[in-house]
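>>> Return a 3D structure for these sequence lines:
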Amino acid sequence: MDAHEMPQAPANPNGGALKYLWSHWRKRALLSSLAAWFEHFLGKTGLDRGPWLTVAFASGIATWFILPGAFSWVLAILAGLGLVLAGISRGSKDPAGYVRLALITLGLLFALGVGVIWARSELVGAEPIARPIVTRLDARILERIEQPAQDRVRLILATRLGDKGDRVAKIRVNLNEDQDIPEAQENAHIRLRARLMPPSPPMLPGAYNFARNAWFQGFAATGSVLGEIELIDAGTGGEALVAQWQRQLSRHVRDQLGGSSGAIAATLASGDRGAIGKADEIAMRDAGLTHLLSISGLHVSAVMAASYILLIRLLAAFPPLALRVRLPLLASLGAALAGIGYTLLTGAQVPTVRSCFGALLVLTALAMGREALSLRMIAVAAFGVLMLWPESLVGPSFQMSFAAVITIVALHESRWLRSVLAPRDEDLFMRLARKVFALLITGLAIEFCLMPIVLFHFHRAGVYGAFANLAAIPLVTFVSMPLIALALLLDLVGLGAPIWWLAGWSLDLLLGLAHFTASQPGAVKLMPQMGIGVFMLFVAGGLWIALWRGRARLIGMAPVIVAIILLLLTPVPDLLITDDGRHVGITEKDGQLIMLRDSRSSYIRDNLMELSAAGGQPTIVRDWPQARCSSDFCSVTLERGGRSWHVLMATSDQYLEERKLAAACERHDIVVADRWLPYSCKPRWLKADRRLLRETGGLALNLSAGTMSTVAQMEGHHGWWRGGR
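Below you'll find the predicted structure:
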């Protein structure tokens, strides 16, 4: 364009030229440059856009859990629909339509995710009872869960609650083995006396949220049986028959293999984990092998894969059949039936059904001659699961299983690993070395991707899990499970004893590996509560790296690096106060935990230790030299943030003279009590008595920064949170 053709800004002494240039640049940047660049970027990446639809749907579900209440949920749905309208309004401005299509589909699925989980909560959520009660129940048994390792049986009951018995409720009760009767099976009609209480919320910020899980399982109360059970009518048939088969199978396996190996074998065969001892379960957890105890993708896939290979080999042995029928189709059908039967036999829990659904998609792809495992197939499986059980998104089982599978597929689709595994002319040793190297890299990648999930939910991770799984997964998949299946088959003719011995030997080897790994120095890494923001950075970065293609996937490293830095900078809480005010944890600078009371509950102690990232045995405050204790209170002084914090904690339920208590409160910055304190008690910073804790739930205090996090901040106004009601 020549100089005389340049548009001339109008002469305006009041800044008209600058206003013209600004509006001209803004119009070009917003309507042309930015949109064109993004359109070009989407067009040249060649990524599979299908998985991002599931990501948008899952983001809507996660948003519902994060936002506090109905008003914000409606705004989230409107925001998603706003993206849809923005995409529609673009019309034909996009040459290829990538931006327009992305806005419409992602916005629609995000809004759908918020709506689906909201509807699910309203449909299945059960209003918990208002307070603990002792009552007589006339109930029908829905499910029976045997837990011999804890010497108890757990019953899921349908009954009526309320003074007039006008409320149908689903409850869960525990009874000791000496209270149990053989007739207490599924569908049986019984009468009993029970102590019931509302499902417990998290006792501390970041602790296990049983109230949320109970809400989506429909439990109005949990408790324990008092006295004997009275049988009114025995129930048989239907679901009871499948449950009885499962228990009979578990007992049969434990009869063939005693001790710890028998408990593990019963878990692999029937999904019954009730016989696993606490020491073995802790060792498996700290070694990063707990996933082997949950019937999930590994077990279902192993059963289906073995069935598929066996069937296709057997069918190929009949030439007339092989020449007339597509053998992969028949083998896939048989393997699908085997997988569905195994899922039903092991209890058909949500993780097992989810794994079975994904494996069925793999078999469908094999039967159609398509690629067996791809990110799109994983996305379809995840979308199907989230449509049925959207609440599973926030559980560790869903997150860990899909994160592991996505990692495996994304890694093996990378050019680098494909070049490592590419066939070449070399000796057997080098081929095996390459495969072992690829297996090790895969294990390390899975461990790295799962560690943020494990730390977020459990505040601890097995550091050597990748190396333990390198030996444990092949041992269970190719040795233990086939031996157990063969032993059960031979038991039909009474010849399974030698195979049971071999299966027991392999499981003893697995347990030995778990105990050895867990006992190594530094085998367990403890971390304080990871914030939801840090966790979302890990998730966003990981999904970007896995689902994008080309060099653009490296952008995902930025949020991961930021999340790692923030995680390392996460401070350990100085003071932890449980929701009832009875238990207080004080963290020392050397990592030692000081507890207010010596609780008989390992659950309380473990939560305080995990959330304070403390190792070793905790010290009781009365035995701590820095504490000054009377018969009713303990006073401690903590040096944090360049100042002294004086903390007063009640240790008895005796009421003191109000004037003396008020004077003591004035001398302290923080006062903690498991009862209501008078208004005259006014500490300098915080009075954590029953009145406050009923509103906030458990507290985590960072005295150095002068900040406080509460359970209520994380729960909002969701149906399962009863704070302040």
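>>> For the rest of this, base every contact and every neighbour count on C-alpha atoms.
Fine.
>>> got the contact list for Ala700?
Contacts for Ala700 (CA atoms under 8 Å, 6 or more residues apart in numbering) come out as 204-205, 573-577, 708-710.
>>> How about Ala86, nearest residue that isn't a chain neighbour?
Nearest residue to Ala86 in three dimensions, chain neighbours excluded: Leu103, at 7.0 Å (CA to CA, 6 or more residues apart in numbering).
>>> quick one more, to check against the first:
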Amino acid sequence: MPLWLPVGMVAGVAGWFWLPGEQAWEGLLLSMAALALAGFAFGRGGRAGRSVAIFALSVAIGCGLIWWKAERAGAPVLARDGIANLTARIERVEPLPARQAVRVTLLPLSCSDEGRSAGVCDAALAPQHSRLRRSAVGVIRINIPDENAVPGLAPGAVIALRARLVPPPSAAVPGAYDYSAVAWFSGIPATGKALDPVKLITPAPTGGPAEWLADARIGLTAHIMTELPPGQAGVAAALVTGDMGGVTQDDNDAFRRSGLAHLLSVSGLHLTAAVGATMFLALRLLALWPRLALRAPLLLIAAGCGAVMGIAYTLLTGAEVPTVRSLIAALVVLAGVALGREAMTLRLVAAGALVCVLFWPESVAGPSFQLSFAAILSIVALHELQWTRRTFEKREEPWLRRLLRELAALLLTGLVVEAALAPIAIFHFHRAGLYGAAANIVAIPLTTFVIMPAEALALIADCVGLGAPFWWVTGRALALLLWIAHSVGSLPGAVTFVPTMSRAAFALIAVGGLWLALWRTRARLLGLLPIAAGAAMTLATHPADIFITGDGRHLAVRGLDGRVALLRERTGDYMRDTLSEISGREGDDAIALDDLPGAVCGPDSCTATLIRDNRVWHLLATRSAYRIDRAAMEPACAAADIVASDRRLPDWCRPRWLKADPNLLAKTGGLAIRLVDPGVTSVAELQAAHPWAMVATDHDDRPLPQNDPNFARRAWAARDPWRDDRPADAGGMQR
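So this is what the prediction gives:
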């Protein structure tokens, strides 16, 4: 039963993210309090009533904790885009050699009048939400191109720069990555890019531990980048310092497609290798002294050395939340080893999750927390099964049979982990890997036992100028790792794209997986029912047919063959990949809207005729800033069901169903439009009343389709959906 305590807190946090606003959050808290009282009152002191009551209280604690932190975490969001001359102190530096830039996190000290008018300084950073009672300035993340960077960019330095600042972007379309939520909890009210060369006002202080660690991290990354070729150097730096700025986009995509992306993020695997190697060396070296070996608790001393190494490695890599979570788990394991207890148990996983939820409740909603704990939970639960223990326990047998048994255990573990991670990957990234289990059988031992030790020896040997042989070994091993990633990632069917998974389906699968992992009796098999229900809901969900980004510039139409047609031929790689993957296809498969059957495009606009479920839909979208005559535009608007534009359209442009121009998109954000069982989902609807949600500005107050689930049906009822009585010359606007 104690294993369900962190599950209850996670459920409370997830409920807060899922539910729309304060009334719903208060309802959750009160209902859980009522359930807890009922459990204590009617449970008659039995285990069942007490368990229900404690679980309900843990849900309430989780909801209250994340609500409390959200109210106090975020700095006021930048009101609008602007250009400002800033004087700021550097808090963090992240080199991005693959992008030829440096990312700095700044604490603004002062700014120009134009910056104040843009809302950058604390006098203008007024709270955007009435319930917030803070006006402190948060940190700002700025990308500085290499040509505008200067020597001396280090934590603590004061710089002056001219930068274009924008509010943290919301999701481009429903279901895409929403950076505004992450920025809120990180206290980041604005992001931007330096426009002119930076001026160093005050050099960074020296001598402090924080400055020493930051300098060591930056210097170590720079040293590694000079010792290996660019592709290998980026991966090598990521393994040691956690800096992924040197990993090229192609390599990053290959690691993602092959299921090896976890190797690039410093977390449990890397920390385990560092701690394990330290313990191994400490035990072997201390055992060389017979008197010490006979009288001192060497295992306890080795565990202490491993703990020191884990803490140092965490600090060196920047103490990111995933690394800190792994450190907490490692320290609990070391404590269990020192006490002579079996450390790798489900209670260890529960303890680590409980600590993480208490300190970082917002991480529950992110893929990092979910992926890491799903992986370790599935591994521990699998190897605690009696069948698994009997099958794969060590025994006296020939070396070949022992090797085959260990390989089978690795393969089974990999398959179970892949199955546990697949729903999370689909929900957050709309993709799932197929060959990750096989790739990890080779990649994990290669990274743990070859690459990381060789790289550590190379760095140590560099102190005396003898690191070249070790760098050669590291380079060859990294080349093999990159070959595995690219080869597996390029195999046919290496990645399966799934357009969408609803929150309800994801919740059902998560509940079923936890039920399977935590129960010990045959009742655990009941967890298969919600998993099957969630999978069925996902397969039965029809993906959206049209996506419109929040700025109105980009539009994607999902064709009958599943391919995505994009409005603008010069759509950037990020937006192309986002719109394609959320539609269930790879970015390289996207086509231009001009090539979509039924579409007629000109330099200024496109019309498209779409047939869905025996209904004919007409779409009109503009794609230039040039004026279009009313004589051509007005009949085209009247002939269209949906009009999308990145410029404000006049009132006489009246489509039959939806006009998605900046007047509407400023309120709704990006839109996902379904033509089968017609309906509209918006980013604002998904963000609801959370603190980072989009703020309505002074636009018109037209009723929004996404606020009325029956809007689409009533719109269709107003006309005959089975008859196309619109002008045949719907594309005449182009002529």
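>>> Please state their TM-score.
After superposition, the two chains reach a TM-score (TM-score structural alignment, normalised by the length of the first structure) of 0.90; 674 aligned residues with a CA RMSD of 1.6 Å.
>>> residue in the second structure matching the residue nearest to Ala86 of the first structure?
Under the alignment (TM-score structural alignment), Leu103 of the first structure maps onto Val52 of the second structure.
>>> these two touch, right, its match and Ala33?
No: counting by CA atoms under 8 Å, Val52 of the second structure stays clear of Ala33, with 11.1 Å between them.
>>> what about Phe633 of the first structure, distance to Phe357 of the first structure?
Phe633 of the first structure sits 57 Å away from Phe357 of the first structure, taking CA to CA, to the nearest Å as the criterion.
>>> More neighbours: the two, which one.
A direct count of neighbours by other CA atoms under 10 Å for Phe633 of the first structure and Phe357 places Phe357 higher, at 21 against 17.
>>> element containing the equivalent of the more buried one over in the second structure, please.
Phe357 of the first structure maps onto Ile328 of the second structure when the alignment is built from TM-score structural alignment. For Ile328 of the second structure, the enclosing helix or strand under DSSP states H and E is helix 321-338.
>>> Who are the packing partners of that helix?
With contacts taken as 3 or more CA pairs under 8 Å, 6 or more residues apart in numbering; DSSP states H and E, helix 321-338 of the second structure sits against helix 268-286, helix 298-316, helix 346-359.
>>> The same query, at a cut-off of 7 Å, please.
If you count contacts as 3 or more CA pairs under 7 Å, 6 or more residues apart in numbering; DSSP states H and E, helix 321-338 of the second structure packs onto helix 298-316, helix 346-359.
>>> after superposition, how close is the longest one to the first structure?
After superposition onto the first structure, helix 298-316 of the second structure sits on average 0.7 Å from its aligned residues (mean CA distance after the TM-score superposition for the first structure).
>>> matching residues in the first structure for that helix?
Residue correspondence for helix 298-316 of the second structure in the first structure, counting by TM-score structural alignment: residues 327-345.
>>> can you tell me how far Tyr390 of the first structure sits from Trp544 of the first structure?
Not Tyr; residue 390 of the first structure is Pro. Distance of Pro390 of the first structure to Trp544 of the first structure, computed by CA to CA: 22 Å.
>>> Compare these two (neighbour count), which wins?
Neighbours were tallied for Pro390 of the first structure and for Trp544 using other CA under 10 Å; the higher tally belongs to Pro390 (25 against 19).
>>> Contacts only, for the more buried one.
Contacts for Pro390 of the first structure (CA atoms under 7 Å, 6 or more residues apart in numbering) come out as 61, 117.
>>> Now check the second structure for the residue matching it.
Using TM-score structural alignment, the equivalent of Pro390 of the first structure in the second structure is Pro361.
>>> From Pro203 of the second structure, how far off is that match?
Counting by CA to CA, the gap from Pro361 of the second structure to Pro203 of the second structure is 36 Å.
>>> what do you get for Ala84 of the second structure?
Distance of Ala84 of the second structure to Pro203 of the second structure, given as CA to CA: 22 Å.
>>> which one of those two has more residues nearby?
Ranked by neighbour count (other CA under 10 Å), Ala84 of the second structure and Pro203 place Ala84 first, with 24 against 15.
>>> quick one: that one is in a helix?
No: secondary structure of Ala84 of the second structure (DSSP: H, G, I helix; E, B strand; the rest coil): strand, not part of a helix.
>>> From Val166 of the second structure, how far out is it?
As judged by CA to CA, Ala84 of the second structure and Val166 of the second structure stand 11 Å apart.
>>> what's the closest non-adjacent residue to the aligned residue in the first structure for Gly21 of the second structure?
Correspondence of Gly21 of the second structure to the first structure, assessed by TM-score structural alignment: Gly69. Of all residues not flanking Gly69 of the first structure in the chain, His717 sits nearest, at 5.1 Å (CA to CA, 6+ apart).
>>> what does that neighbour align to in the second structure?
Checking with TM-score structural alignment, His717 of the first structure has Ala689 as its match.
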